[in-house]
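Undergrad: Provided below are the primary sequence and the corresponding predicted coordinates.
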Amino acid sequence: MNKIILISTVLSLAAVGTHAAETPQPVAVATNATPITIETRPEILGLWGMTIQDKNKKCTEYYNFRANNEVVIHSAKEWSTGIYQYIPSPDNTLSKAPVLLMEIQYDNNLKDCSGMQEDQTGEVSQYYIRWDDAKTIQFCNNEKADKCFAILRRVSP
C-alpha cells in the first residue's frame, strides 16, 4: 500500500514539469520496507520461582515479569497482579545494585505460601537485586545488596 502511494506521488510529481506530449520517465523506488528495530528488554523478564519451606511442606511463589511492565504473582491460593519497573545498575559495576519497584494493583486475598492471608492491593515495594548468576537473583534491603532475604530462580526465559 505504501509503495503504491509512493510510486503514484513520485509519478505525479515527475509529470508536473512535463508537457502532455512527453512520456514520464521510470523512477527508481527503494523496496527495502523491512526496518530493523532494536528493542532492549529488562534482564529480569520471565518467570521466577521462590521456594518457601514451612514446617513439613514446600511451596513455590512465582513472579512472572512481563514485557509490558506487568507482573503476575502466584503463591499457593493467592494471585496478585501489578506493575513493576526494573532499573539496572547505572554503571554496571554493581556499586549500586539494580532496583525493582512493584505496585500491587489486584490481590484475591487468599492464603499465600507462608500461610498468611493479607490483601496487598495498593502496596508498593522496593527491592535491590543481587544477581548471583543468570538464573538466580536475590531480593535485598539495601543498595549494596548484602542484606538479602529471598532467593528467586529462573523458571523460564
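TA: That came through fine.
Undergrad: From now on I want contacts and neighbour counts done on CA atoms only, so please keep to that.
TA: OK.
Undergrad: So which residues of the protein form strands?
TA: 46-54, 57-65, 70-75, 78-87, 99-107, 124-133, 136-140, 148-156 (DSSP state E).
Undergrad: Quick check: which helices or strands does the first one pack against?
TA: Counting contacts by 3 or more CA pairs under 8 Å, 6 or more residues apart in numbering; DSSP states H and E, strand 46-54 is packed against strand 57-65, strand 148-156.
Undergrad: Could you dump those into a markdown table with distance to Glu103 and mean neighbour count added?
TA: Below are those laid out as a markdown table (distance: least, CA to CA, whole Å; neighbours: other CA atoms under 10 Å):
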| stretch | distance to Glu103 | mean neighbour count |
| --- | --- | --- |
| strand 57-65 | 12 | 18 |
| strand 148-156 | 18 | 16 |
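Undergrad: Second structure for comparison follows:
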Amino acid sequence: MRLMINKSMKNIYIMGLLLACSGFAMAETVTQQPPAQPVRTASNPNAIRIVTRPEIMGLWGMEIPNNKKCVEYYNFRSSNDVVIKSGEEWSYGIYEYQPSDDPKEQLSALVMQIKFDNNKVDCSGQKQDQTGDISQYFVQWKNDHTINFCSTAKGEQCFATLRRMLP
C-alpha cells in the first residue's frame, strides 16, 4: 500500500511539475495581435465627427450708406450656395471662398456667380437683373464679426463693410 501511495504521489508531483513548466513555456510564446482597427463612426452613435467649414459661412449684413433703413444681407451657406437679399430684390447663386495663407501679404478671395435674380428694386434704389453676373472680391477681416469687401488683394479700395448677423 505504501508503494502505491508513493507512486500516486510521484504521479501528482510529476503532473504538477509538467503543468508548472508548461505555463512558463506558454509565457515564452509570443502571439501576434492583428493591428487595431479604427472605430467606424457609423456603428458608433456617440462618435464625434469634426467638419470644417469656410470661415465666411453665415449671415452677414451690410448697411447702405445713403439708405440707413435698408440692410443688404448675404447668407453664405455650407453647400457653397449664397442668397442675397437687398430691399425687394433677392438673388441666389454659388460662391467660392479661398482663405489666404498669409492675410498680411494677401487677402482671402471670394468669387460669386448669380444664378437667379428676381429683378426687383434693391436697397440702393436700382433695379438690375444680375443673373449670370460673376463678381470677385477680396475679403479683409477686421475681426470675427466684421469684414470688408475690397477691390485688390492688398486690401486697397475697400468699398463695403459687412457685419456677422448669425454664425
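TA: Sure thing, it's come through. All values derive from a computational prediction rather than experimental measurement.
Undergrad: What would you report as the TM-score here?
TA: The TM-score (TM-score structural alignment, normalised by the length of the first structure) is 0.75; 127 aligned residues with a CA RMSD of 2.0 Å.
Undergrad: re earlier: between the strands of the first structure, which one is nearest to Lys3 of the first structure?
TA: Proximity to Lys3 of the first structure, assessed across these by CA to CA, is greatest for strand 70-75 (37.4 Å).
Undergrad: Trace Asp107 of the first structure over to the second structure, please.
TA: When the second structure is aligned by TM-score structural alignment, Asp107 of the first structure is paired with Asp117.
Undergrad: shouldn't that match be in contact with Glu89?
TA: Yes - counting by CA atoms under 8 Å, Asp117 of the second structure touches Glu89, with 7.3 Å between them.
Undergrad: what sits up against stretch 146-164 of the second structure?
TA: 58-63, 105-109, 137-142, 145 (CA atoms under 8 Å, 6 or more residues apart in numbering).
Undergrad: still on that earlier bit, distance to Gly115 of the first structure for the strands of the first structure - can I get that in CSV?
TA: Listed next are the strands of the first structure as CSV, based on distance: least, CA to CA, whole Å:
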stretch, distance to Gly115 of the first structure
strand 46-54, 9
strand 57-65, 10
strand 70-75, 10
strand 78-87, 10
strand 99-107, 15
strand 124-133, 20
strand 136-140, 20
strand 148-156, 17
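Undergrad: which stretch among these comes nearest Ala15 of the first structure?
TA: Comparison of these against Ala15 of the first structure by CA to CA identifies strand 70-75 as nearest, at 53.1 Å.
Undergrad: which other residues reach that closest one?
TA: For strand 70-75 of the first structure, contacts defined as CA under 8 Å, 6+ apart pick out 59-65, 79-84, 111-113.
Undergrad: Mean deviation, it versus the second structure?
TA: Strand 70-75 of the first structure, aligned to the second structure and superposed, deviates on average by 0.2 Å (mean CA distance after the TM-score superposition for the first structure).
Undergrad: Quick one: end-to-end length of stretch 118-137 of the first structure, please.
TA: 25 Å (CA to CA, to the nearest Å).
Undergrad: start and end residues in the second structure for that stretch, please.
TA: Under TM-score structural alignment, the match for stretch 118-137 of the first structure is residues 128-147.
Undergrad: For stretch 87-105 of the second structure, buried residues please.
TA: 87, 89-99 (16 or more other CA atoms under 10 Å).
Undergrad: Need the max-distance pair from these.
TA: So, those by CA to CA: farthest apart are Gly87 and Pro99, at 29.7 Å.
Undergrad: how close does the spatially most central residue of the second structure sit to Leu166 of the second structure?
TA: Most central in the second structure under CA atoms, centre = their mean is Thr52, positioned 0.8 Å from the mean C-alpha point. To Leu166 of the second structure, Thr52 of the second structure is 17 Å away according to CA to CA.
Undergrad: try Lys69 of the second structure
TA: To Leu166 of the second structure, Lys69 of the second structure is 20 Å away according to CA to CA.
Undergrad: on that earlier part again, possible to save the helices and strands packed on strand 46-54 of the first structure as JSON lines with distance to Asn32 of the first structure?
TA: Below are those laid out as JSON lines (distance: least, CA to CA, whole Å):
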{"stretch": "strand 57-65", "distance to Asn32 of the first structure": "35"}
{"stretch": "strand 148-156", "distance to Asn32 of the first structure": "35"}
